[in-house]
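# Here is a sequence with its predicted model. Questions after.
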Amino acid sequence: MKVALVMGSISDWPVVKQTASVLDDLKINYDKKIISAHRMPEHLQQFAKNAKDEHYQVIIAAAGGAAHLPGMLAANTLVPVIGVPVFTKSLHGVDSLLSIVQMPFGVPVATVAVGNSGAKNAGLLAAQMLGMNDDSIYQRLVSYRKNQSEEAIRSNEQLE
């Protein structure tokens, strides 16, 4: 069982690293790849078309600006794609978000929030998808949620 973490350039790694951290915590295997939708179109198509044969069950794709990477991957595979919009200086990630979320009918891309929170949620969403067919991942998610709840409850102590 594998997840592919795909980013358009190395500058996206600080955001994608947040996804990797969540997957590490949940003991989910993943591969990291840089595939630029604009500078590596043939490579993108080849990767996407072979994703199922390479045993990827979810692709998480982070991109900023025009953010075509998640949609182009989704257009070339039936493996579920989760798009992570990366923050941009000029439009604060709104450009990335709209580029990813506004997919035409027939080519879905699940889209999470801009930046680090979205990157972490992408890891959790991938885990939930995988957990539907893998009880060990499902149980790790149950524990993860329980720990989150306990941390929130303990934070009340800081108010005293």
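Here it is on my side, so go on. In this text the structure is predicted, and so the values were computed from the model without any measurement.
# Please count neighbours and contacts with C-alpha atoms only from this point.
OK.
# what about the closest residue to Asn116 other than its chain neighbours, how many neighbours?
Spatially, and ignoring its direct neighbours in sequence, Asn116 is nearest to Val15 (5.5 Å; Cα to Cα, 6 or more residues apart in numbering). Neighbourhood size, Val15 [other Cα atoms under 10 Å]: 23.
# Repeat that for the one 10 residues further on.
Using other Cα under 10 Å as the criterion, Asp25 is surrounded by 13 other residues.
# That one and Glu151, how far apart?
Going from Asp25 to Glu151 by Cα to Cα, to the nearest Å gives 16 Å.
# that older thread, isn't the residue nearest to Asn116 up against Gly115?
Yes - taking Cα atoms under 8 Å as the definition, Val15 is a contact partner of Gly115 at 6.3 Å.
# Against Lys27, how distant is His38?
32 Å.
# you'd agree Val3 is in a strand?
Yes - assessed with DSSP: H, G, I helix; E, B strand; the rest coil, Val3 lies in a strand.
# Wait, it touches Tyr56, no?
Yes - between Val3 and Tyr56 a contact is recorded at 5.4 Å, counting by Cα under 8 Å.
# more crowded one of the two?
Taking other Cα under 10 Å, Val3 and Tyr56 do not tie; Val3 has more neighbours (23 against 19).
# next, the one to line up against it:
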Amino acid sequence: MVGIIMGSDSDLKVMQDAAAMLQYFNIEFELTVVSAHRTPLRMVEYASKAASRGLKVIIAGAGGAAHLPGMVAAITTLPVIGVPVKSSNSIDGWDSVLSILQMPNGVPVATVALNAAKNAGILAAQIIGTSNTEVADALIRYKEELNSSVEEKIRKLSADFPNGFDKGL
């Protein structure tokens, strides 16, 4: 099971992509708002009880100062995947990216690209797939689908540009 938390409900439009990927891989998840700044005691309780409640990974999305992923990682021993969110008060998202990315040694947070909650969901599945063969098999199928999708695009482009596309391969 994966916990998906976000600093505000306004982050849901980004974080729902993580939920969609977990649904795709048939992984149970919970989703809630946990603000590092507005509900710090809720954050501490959530992070400190996450493992005992059966969570295996936490995906934490936050914008602006984006302290949620790092503070949760400081409390739990579970892997935490940070999703920097470009919020309305953000400086082009860089404040969120750097707040999550620049963790001190000893408190790691896996960080995906700005607004890349889909990748966070895939990374959570990969972590779970290390000990769950059904998820591992689903990940193999997913990678094969990605490959097939690109191969189909190559075929289409080759048909559209028969004299000039893909000459080097």
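Ah, there it is. What you see is a predicted model; the values in this text were computed from it and never measured.
# tm score of chain vs chain?
The TM-score (TM-score structural alignment, normalised by the length of structure 1) is 0.95; 157 aligned residues with a Cα RMSD of 1.0 Å.
# circling back: what sits in contact with each of Val15 and Gly115 of structure 1?
With contacts taken as Cα atoms under 8 Å, 6 or more residues apart in numbering, Val15 of structure 1 and Gly115 have Val86 as neighbours in common.
# how many other residues sit next to Pro40 of structure 2?
Should you count by other Cα under 10 Å, Pro40 of structure 2 turns out to have 14 residues around it.
# need the contact list for it.
Val34.
# Relative to His67 of structure 2, how far out is it?
From Pro40 of structure 2 over to His67 of structure 2 the distance is 11 Å, taken as Cα to Cα.
# so what's Ile35 of structure 1 closest to, chain neighbours aside?
Gly8 (5.2 Å).
# no wait, Ala75 of structure 1
Nearest one to Ala75 of structure 1, counting by Cα to Cα, 6+ apart, is Val107 at 6.0 Å.
# thinking in terms of the whole chain, how far from its middle is the strand or helix carrying the residue nearest to Asn116 of structure 1?
Here Val15 of structure 1 sits within helix 13-25, counting by DSSP states H and E. Taking Cα atoms, centre = their mean, to the nearest Å, one finds helix 13-25 of structure 1 lying 9 Å from the centre of the chain it belongs to.
# Stretch 144-155 of structure 2 too?
Going by Cα atoms, centre = their mean, where stretch 144-155 of structure 2 is centred and where its chain is centred differ by 24 Å.
# how big is the offset of it relative to structure 1?
Mean deviation of stretch 144-155 of structure 2 from its aligned counterpart in structure 1 after superposition (mean Cα distance after the TM-score superposition for structure 1): 1.1 Å.
# Now that stretch: buried residues?
Of all the residues in stretch 144-155 of structure 2, not one is buried under the rule 16 or more other Cα atoms under 10 Å.
# For structure 2, which helix extends over the most residues?
helix 133-160 (DSSP state H).
# Packing partners of that one?
helix 117-129 (3 or more Cα pairs under 8 Å, 6 or more residues apart in numbering; DSSP states H and E).
# in which helix or strand would I find Ile60 of structure 1?
strand 56-63.
# Downstream of that strand, the next helix or strand is which one?
helix 69-75.
# centre of the chain versus stretch 105-115 of structure 2, how much separation?
That offset, for stretch 105-115 of structure 2, works out to 10 Å (Cα atoms, centre = their mean).
# next one: stretch 34-43 of structure 1
A distance of 18 Å separates the centroid of the chain from that of stretch 34-43 of structure 1, by Cα atoms, centre = their mean.
# What of stretch 76-86 of structure 1?
On Cα atoms, centre = their mean, the centre of stretch 76-86 of structure 1 falls 7 Å from the chain's centre.
# This completes my enquiry, with thanks.
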